[in-house]
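**Q** Turn this into a model:
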Amino acid sequence: MTTPLTGSIEGRIAEELGVRERQVKAAVELLDGGSTVPFIARYRKEATETLDDAQLRTIEERLRYLRELEDRRAAILESVREQGRLTDELEARIRGAETKARLEDIYLPFKPKRRTKAQIAREAGLEPLADGLLGDPGVEPSAAAA
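**A** Sure thing, here's the model as predicted:
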């Protein structure tokens, strides 16, 4: 099911589950307050307007997923912006991604590559020294460095 990315997380969850947004908001407030799904299903039915435990569990899972998605989206936007490679089209694609997998696929070409210790040593100009030491293992490293 495709949901519009405009609006609140609660609105998206309500649309996905086919319940009212105020029910989802009430459940989210209780979950954020530390209440568990079984507690809400049993003792706070009036607050959630009789959402059952399966619906509450789905709300909890989707809430966690969508919050993680929004956090990751913000981190990706910040990373690409710092690289100076953020265009309006790219920002629209990132904001339009509906899943974490799609978001990561969009980010992949912009993801900074991990630098290995060997790459750091090459950048520091140590490659000729390493080649010399590997070519003649009997040479003392301090003598080869001089």
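
**Q** okay, CA-based contacts and neighbour counts for the rest of this
**A** OK.

**Q** where do the helices sit along this protein?
**A** Using DSSP state H, the helices found in the chain span residues 9-17, 21-32, 37-43, 45-48, 53-83, 88-96, 100-107, 117-123, 127-135, 141-145.

**Q** Just the buried residues of the fifth one, please?
**A** Of the residues in helix 53-83, 53, 55-57, 59-60, 62-63, 66, 69-70, 73, 76-77, 79-80 count as buried by neighbour count, 16 or more other C-alpha atoms under 10 Å.

**Q** The shortest one too?
**A** Residues 47-48 are the ones in helix 45-48 that count as buried (16+ other C-alpha under 10 Å).

**Q** how deep is the nearest residue to Ile94 once chain neighbours are set aside tucked in, by neighbour count?
**A** Leaving aside its sequence neighbours, Ile94 sits nearest to Leu103 (C-alpha to C-alpha, 6 or more residues apart in numbering; 6.2 Å). Close neighbours of Leu103, defined as other C-alpha atoms under 10 Å, add up to 19.

**Q** Here is the second sequence; please produce its structure so I can put it next to the first one:
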Amino acid sequence: MRRSDDPVKGVSRLYDPTERETAIADARFVVVATPHTPATEGLIGTKELDAMREDAYLINVARGQIVDQDALIVALEDGKIAGAALDVFEEEPLLEDSPLWDLENVIIAPHKGSATNRYHLDIADLVKENVQRYRNGESLKNRVA
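**A** Just a heads-up that it's a prediction; the model follows:
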């Protein structure tokens, strides 16, 4: 799902954000990887979690504020979805008394989802490209605001 209709290699169908529930309804894994903006705050809430399959997993490697954490906890506790893998939370670090710690169907990671063995190379390439774009008066790549 994305705002742009530019083709994505290896992706057979792109959904517009207005088709969020349709896109989610048949997905076994729903991966949240979007910037945190006013438009994405609370993007995944009760309505979206209810649209997911019972055997589906939510994976959030974006920002905690994009997923309604209370709604997610209810969906997990009620078995509405199979589980979640979370790298980010509404408040970080995740509060010690959060029910997420005790849920067997949740994997909690320490906000390191971007830490790959290529991360520093990818960032260097992005900075180099954006310096060139800036010099050429072009729009910057991956600009959030």
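
**Q** Please work out the TM-score for the two chains.
**A** After superposition, the two chains reach a TM-score of 0.29 (TM-score structural alignment, normalised by the length of the second structure), with 70 aligned residues with a C-alpha RMSD of 4.5 Å.

**Q** my read: the residue nearest to Ile94 of the first structure touches Arg73, true?
**A** Yes: between Leu103 of the first structure and Arg73 there is a contact at 7.2 Å, judged by C-alpha atoms under 8 Å.

**Q** intersection of neighbour lists for those two?
**A** Common neighbours of Leu103 of the first structure and Arg73, counting by C-alpha atoms under 8 Å, 6 or more residues apart in numbering, are Ile94.

**Q** Buried residues, the helix or strand encompassing Ile123 of the second structure. List them.
**A** Ile123 of the second structure is located in helix 119-135, with elements delineated by DSSP states H and E. By 16+ other C-alpha under 10 Å, the buried positions in helix 119-135 of the second structure come out as Asn130.

**Q** circling back to that earlier point, and the residue nearest to Ile94 of the first structure, how far from Glu15 of the first structure?
**A** Note on Leu103 of the first structure: its distance to Glu15 of the first structure, by C-alpha to C-alpha, to the nearest Å, is 22 Å.

**Q** Then Asp53 of the first structure?
**A** For Asp53 of the first structure, the distance to Glu15 of the first structure equals 18 Å [C-alpha to C-alpha].

**Q** And the host helix or strand of Ile59 of the second structure, what does it pack against?
**A** Assigned by DSSP H and E, Ile59 of the second structure belongs to strand 57-60. Packing partners of strand 57-60 of the second structure (3 or more C-alpha pairs under 8 Å, 6 or more residues apart in numbering; DSSP states H and E): strand 29-32, strand 83-86.

**Q** so which of those is the most packed in?
**A** Mean neighbour count (mean count of other C-alpha atoms under 10 Å) peaks for strand 83-86 among those, with a mean of 22.

**Q** Packing partners of that one?
**A** Helices and strands touching strand 83-86 of the second structure, by 3+ C-alpha pairs under 8 Å, 6+ apart, are strand 57-60, strand 106-108.
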